[in-house]
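Participant: heads up, no residue letters with this:
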């Protein structure tokens, strides 16, 4: 017999509701104005909380951006994993994983590039930064899973290749040379590089 999950208390429900309001407010303001043009005070006001309360959920504007982008990244990664399952060709399956991630990152180009900068240089002890790092690991695991379908690629090589492919993806999204590039341009650049790596 399964144990019943105890009901969530009022305090936890209130915390979750505030987090959802903060995420929604930051997402809307960042999408409309870009992360650099939005203040934490504006986010707090839109979320109908005090600035001090806001900092209990995210200590910096960079952490707020990670919070917002992570939620989109989770959905993008799930979409990519699902698409890759039915694609037999390794390159096409890898690109099926990558496509929604690139699309998510390019919704607002400056925000996407700032997210990647926060991911690389942010404080790994911050919870939203840890979540972002976990998502990169999950992305690499999804790519490695596709690569392991090939009998010529052992598990260690699949993990190494997945890490290299992940690096290619992040560099292609972050590089200043691609600021004006379309999603399809970036995907083609990634695909061209990944193609030469695969057996």
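Facilitator: Noted; the coordinates are in hand. Keep in mind it's a predicted model, so treat the numbers as computed, not measured.
Participant: going by C-alpha atoms from here, please, whenever you check contacts or count neighbours.
Facilitator: OK.
Participant: which SSE is the residue most central in space within the chain in?
Facilitator: By Cα atoms, centre = their mean, the chain has its centre lying nearest to residue 73, at 3.4 Å. Element membership for residue 73 (DSSP states H and E) is helix 61-85.
Participant: list the contacts of that helix.
Facilitator: Residues from elsewhere that reach helix 61-85 (Cα atoms under 8 Å, 6 or more residues apart in numbering): 23-24, 26-27, 30, 35, 39-40, 58, 92-94, 96-101, 104-105, 111-112, 114-115, 118-119, 122, 126, 128-129, 131-132, 135, 139, 142, 146.
Participant: let's see which of these end up in helices.
Facilitator: 23-24, 26-27, 30, 40, 92-94, 96-101, 104-105, 111-112, 114-115, 118-119, 128-129, 131-132, 135, 139, 142, 146 (DSSP state H).
Participant: and the contacts of helix 61-85, which are buried?
Facilitator: With burial judged by 16 or more other Cα atoms under 10 Å, the buried subset of the contacts of helix 61-85 is 23-24, 26-27, 30, 35, 40, 58, 92-94, 96-101, 104-105, 111-112, 114-115, 118-119, 122, 128-129, 131-132, 135, 139, 142, 146.
Participant: quick check: residue 46 vs residue 62, distance?
Facilitator: Distance, residue 46 to residue 62, using Cα to Cα, to the nearest Å: 18 Å.
Participant: let's bring in a second one:
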């Protein structure tokens, strides 16, 4: 006998509706002005809530950015992982995972760089930061799964190499020196470095 799912209560629906409004407001404001030029008050006003309520969902602007960018990153990772499944070449399959992540990170370059900084230096006790770290782990796992197609790469070594590939990706997206670089410039640099890493 199957059990019918419990209906979502009014309180949960209200919380989700507020979260959706906060996310939409922050996404629109950050895209238009950049995260550094937006205040939490502006986000609260656009979401039609009080700042006290806003801080129940994200305690600071860094957490707001993580909230917004995490969903974009997650979608990019899903697309990249799906694309990699159809590519037999290991290096090109890894790059298929990396490409949409780099693309989404570069939509608004300052926001993308701030997101990486928040991911590395933010408070791991905060829920959106934990989610960002979880996405990083999922990225490593997706890359490791591709690397394990190469029979020369042992299971544990694949996990270590995947962590290095992820670090290479972040270190090519984050530096100030790469602000003017195109997505293709960054992907080219990442591919060159990963090629050397995988030369065994």
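Facilitator: Received the coordinates, thanks. The structure presented is a predicted model; accordingly, all values stated were derived computationally and were not measured.
Participant: TM value for the aligned chains?
Facilitator: The TM-score (TM-score structural alignment, normalised by the length of the first structure) is 0.99; 199 aligned residues with a Cα RMSD of 0.6 Å.
Participant: more neighbours: which of residue 46 and residue 62 of the first structure?
Facilitator: residue 62 (22 against 16; other Cα atoms under 10 Å).
Participant: look up how far residue 128 of the first structure lies from that one.
Facilitator: The value you get for residue 62 of the first structure to residue 128 of the first structure, if Cα to Cα is used, is 9 Å.
Participant: check residue 186 of the first structure too.
Facilitator: Taking Cα to Cα, one finds residue 186 of the first structure at 26 Å from residue 128 of the first structure.
Participant: residue 66 of the first structure now?
Facilitator: In terms of Cα to Cα, residue 66 of the first structure sits 6 Å off from residue 128 of the first structure.
Participant: just residue 76 of the first structure next, same as before
Facilitator: Plainly put, residue 76 of the first structure is 17 Å away from residue 128 of the first structure if you go by Cα to Cα.
Participant: so residue 87 of the first structure sits against residue 94, correct?
Facilitator: No. Counting by Cα atoms under 8 Å, residue 87 of the first structure does not reach residue 94; the two are 9.1 Å apart.
Participant: if I look at the nearest residue to residue 110 of the first structure once chain neighbours are set aside, how far off is residue 180 of the first structure?
Facilitator: Excluding the flanking residues, the one nearest residue 110 of the first structure by Cα to Cα, 6 or more residues apart in numbering is residue 34, at 6.7 Å. Going from residue 34 of the first structure to residue 180 of the first structure by Cα to Cα gives 16 Å.
Participant: cool, residue 122 of the first structure as well?
Facilitator: Distance from residue 122 of the first structure to residue 180 of the first structure, by Cα to Cα: 25 Å.
Participant: repeat that for residue 144 of the first structure.
Facilitator: 30 Å.
Participant: ok, those two, which is more surrounded?
Facilitator: The residue with more neighbours, out of residue 144 of the first structure and residue 180, is residue 144; 24 against 9, by other Cα under 10 Å.
Participant: thought the more buried one was touching residue 156?
Facilitator: No. If you go by Cα under 8 Å, residue 144 of the first structure and residue 156 don't touch, sitting 9.1 Å apart.
Participant: quick revisit: now the helix holding residue 73 of the first structure: buried residues?
Facilitator: Within helix 61-85 of the first structure, judged by 16+ other Cα under 10 Å, the buried ones are 61-70, 72-74, 76-81, 83-84.
Participant: now do stretch 6-13 of the first structure
Facilitator: Buried residues in stretch 6-13 of the first structure (16+ other Cα under 10 Å): none.
Participant: endpoints of that stretch, how far apart?
Facilitator: 13 Å.
Participant: residue range for it in the second structure?
Facilitator: The alignment of stretch 6-13 of the first structure onto the second structure (TM-score structural alignment) spans residues 6-13.
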